[in-house]
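> Only the shape, not the letters, is given here:
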């Protein structure tokens, strides 16, 4: 069974429905004590990083997430909150995936980065199985994780940035797999199948 962590900073229904379409039993959890009983978990997030991290800390989630030893997937802001630090509100984050999140340097492009964009697979991993460079996924974000050793796939919008990251049992997707059609469904299935 998959837990979706409800910190009040995301529309969780679209994520839940995406997993249910893949035949998964999903439970939305609101207490960190519940997390340890699940086989895998999802941390969705939208909004401002500082507010979201404050809610995580106040709700007691920080320790529960860092001690979770099974697959955990962060989506959009949920991915950014797993990293070391974000410039959005000068906010220390969970530190379970190495890296720094900073504002996208979009140049003459419009911000936020919103819409379909290509992935570039940087290295093979169970999470990217069956996904090709040039497959497209749906993004909505203004801040991004700089590419580093945790980067599995990148994308580009004004600059190159991490689209999929993973370290140990923690993973993140900057885009919205639940809104990314067949490619998104493939990625969520990969998360379901991922053994750590």
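That came in fine, so what should we check first? Everything numeric in this text was worked out from a predicted model, so none of it was measured. Residues are numbered from 1 along each chain as shown.

> all contacts plus neighbour counts: C-alpha atoms, from now on.
OK.

> the longest strand in the chain is where?
What stands out as the longest strand in the chain, according to DSSP state E, is strand 160-167.

> Can you list the buried residues in it?
160, 161, 162, 163, 164, 165, 166 (16 or more other CA atoms under 10 Å).

> Of the residues you listed, just say which sits nearest to residue 62.
Top of the list for closeness to residue 62, among the buried residues of strand 160-167 and by CA to CA, is residue 166 at 18.1 Å.

> I figured that closest one was touching residue 172, is that so?
Yes: between residue 166 and residue 172 there is a contact under CA atoms under 8 Å: 6.3 Å.

> picking up where we left off before, going by contacts, tell me the helices and strands next to the longest strand of the chain.
strand 143-145, strand 151-156, strand 170-173 (3 or more CA pairs under 8 Å, 6 or more residues apart in numbering; DSSP states H and E).

> how many other residues sit next to residue 141?
18 (other CA atoms under 10 Å).

> can I assume it is in contact with residue 113?
Yes: here residue 141 lies in contact with residue 113, judged by CA under 8 Å, at a distance of 5.4 Å.

> In the chain, what residue spans correspond to strands?
Using DSSP E, strands in the chain cover 2-5, 26-29, 40-45, 72-76, 85-86, 91-92, 100-103, 113-118, 120-121, 136-141, 143-145, 151-156, 160-167, 170-173.

> do you know which of these lies nearest residue 51?
Closest of the strands of the chain to residue 51 is strand 91-92, at 9.4 Å (criterion: CA to CA).

> what sits against residue 181?
Residues near residue 181 by CA atoms under 8 Å, 6 or more residues apart in numbering: residue 137.

> The same query, at a cut-off of 10 Å, please.
Residue 181 makes contact with 18, 136, 137, 138 under the criterion CA atoms under 10 Å, 6 or more residues apart in numbering.

> TSV please, covering the buried residues of strand 160-167 and showing distance to residue 122.
Output for those, formatted as TSV (distance: CA to CA, whole Å):
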residue	distance to residue 122
160	12
161	11
162	10
163	10
164	9
165	10
166	12
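
> from the residues you listed, which single one is nearest residue 120?
residue 163 (8.5 Å).

> Below is structure B, check it against A:
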């Protein structure tokens, strides 16, 4: 199986690569469009600020490549947010894969949210063998409000969509590579995914 982690200068790529290696697989880092298109699984990481990350994607043409991918794609943290329509962070237009906008937490909660929180309302094969209410690790100031593409939910001042799915695209707000056995199981499930539509997941 060919696994590619998109390399566009915004992501803690090495920790994801090590997490995949612990599962018995090797992952290649690449910004090459053809190599990304020919992968069996693609991981789209992201750490940093949405506006600058999108500028990096546009400068390499990857903003045009990612939405056309046909194999399972997993966006992590900022990667998931960039797959949405729009982010309040930097007034940024996203890739438009998920029909959702990204908003900033208000001042009623400590921002950023850093640490462990629960995922509930699990509704995808991405969460096979993961119990409702398991804890995952998050670091973020922006979130996706509950939406039709939601496959997991977290509460932090508000209920928000902590994981999304549409077609062959998946996104998680948390960091599976830092989420202990739960995150390891989610990565394992992603690597086992076949192409599924949202209706197939029901």
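Perfect, thanks for sending it. Values in this document were obtained by computation on a predicted structure and should not be read as measured data.

> related to what we said a few turns ago, need the residues touching each of residue 141 and residue 113 of the first structure.
Contacts common to residue 141 of the first structure and residue 113, judged by CA under 10 Å, 6+ apart, are residue 104.

> So in the first structure, which helix runs the longest?
helix 181-193 (DSSP state H).

> Only the buried residues of that one, if you could.
183, 184, 185, 186, 187, 188, 189, 190, 191, 192.

> next one: stretch 83-101 of the second structure
For stretch 83-101 of the second structure, the neighbour count (16+ other CA under 10 Å) marks 83-87, 89, 92-95, 97-98, 100-101 as buried.

> Please apply the same query to stretch 143-153 of the second structure.
143, 144, 145, 146, 149, 150, 151, 152, 153.

> now do the same end-to-end measure for that stretch.
Terminal residues of stretch 143-153 of the second structure lie 11 Å apart, using CA to CA, to the nearest Å.

> list the residues that contact both of residue 166 and residue 172 of the first structure?
Common contact partners of residue 166 of the first structure and residue 172 (CA under 10 Å, 6+ apart): 72, 73, 74, 79, 97, 127, 150, 151, 152.

> which among the residues you listed gets closest to residue 104 of the first structure?
residue 79 (15.3 Å).

> From residue 170 of the second structure, how far out is residue 193 of the second structure?
Using CA to CA, residue 193 of the second structure is found at 11 Å from residue 170 of the second structure.

> what touches both of those two?
Shared contacts of residue 193 of the second structure and residue 170 (CA under 10 Å, 6+ apart): 72, 126.

> neighbour count winner among the two?
The residue with more neighbours, out of residue 193 of the second structure and residue 170, is residue 170; 26 against 15, by other CA under 10 Å.

> pretty sure that one is in contact with residue 152, am I right?
No: here residue 170 of the second structure lies out of contact with residue 152, judged by CA atoms under 10 Å, at a distance of 11.1 Å.

> any residues in contact with both of the two?
124, 126, 163, 164.

> can you redo those as TSV with distance to residue 178 of the second structure?
What follows is these, written out as TSV (distance: CA to CA, whole Å):
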residue	distance to residue 178 of the second structure
124	21
126	17
163	16
164	19
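
> how near is residue 146 of the second structure to residue 158 of the second structure?
Taking CA to CA, one finds residue 146 of the second structure at 9 Å from residue 158 of the second structure.

> actually residue 34 of the second structure, not the one I wrote
Taking CA to CA, one finds residue 34 of the second structure at 40 Å from residue 158 of the second structure.

> Looking at these two, which has the bigger crowd around it?
residue 158 (14 against 10).

> Tell me which residues touch that one, please.
Residues in contact with residue 158 of the second structure (CA under 10 Å, 6+ apart) are 105, 106, 108, 109, 143, 145, 146.

> How about residue 69 of the first structure?
Here residue 69 of the first structure is in contact with 36, 39, 40, 168, 169, 170, 196 (criterion: CA under 10 Å, 6+ apart).

> if I read this right, residue 142 of the first structure contacts residue 105, doesn't it?
Yes: contact criterion CA under 10 Å: residue 142 of the first structure and residue 105 qualify, at 8.9 Å.

> Now list whatever residues contact both of those two.
Residues touching both residue 142 of the first structure and residue 105 (CA under 10 Å, 6+ apart): residue 111.

> Residue 158 of the first structure is in contact with residue 117, isn't it?
No: in this structure, residue 158 of the first structure is not within contact of residue 117 by CA under 10 Å, at 11.9 Å.

> for stretch 139-148 of the second structure, the distance to its chain's centre please.
Put simply, stretch 139-148 of the second structure sits 11 Å off its chain's centre (CA atoms, centre = their mean, to the nearest Å).

> From the opening residue of it to its closing one, how far?
23 Å.

> what's the answer for stretch 26-37 of the second structure, then?
17 Å.

> Now that stretch: buried residues?
Going by 16+ other CA under 10 Å, stretch 26-37 of the second structure has these buried residues: 27, 28, 29, 31, 33, 36, 37.

> contacting residues for the second one?
Okay, so that is residue 28 of the second structure. So residue 28 of the second structure contacts 2, 3, 4, 5, 6, 7, 17, 35, 36, 39, 42 (CA under 10 Å, 6+ apart).
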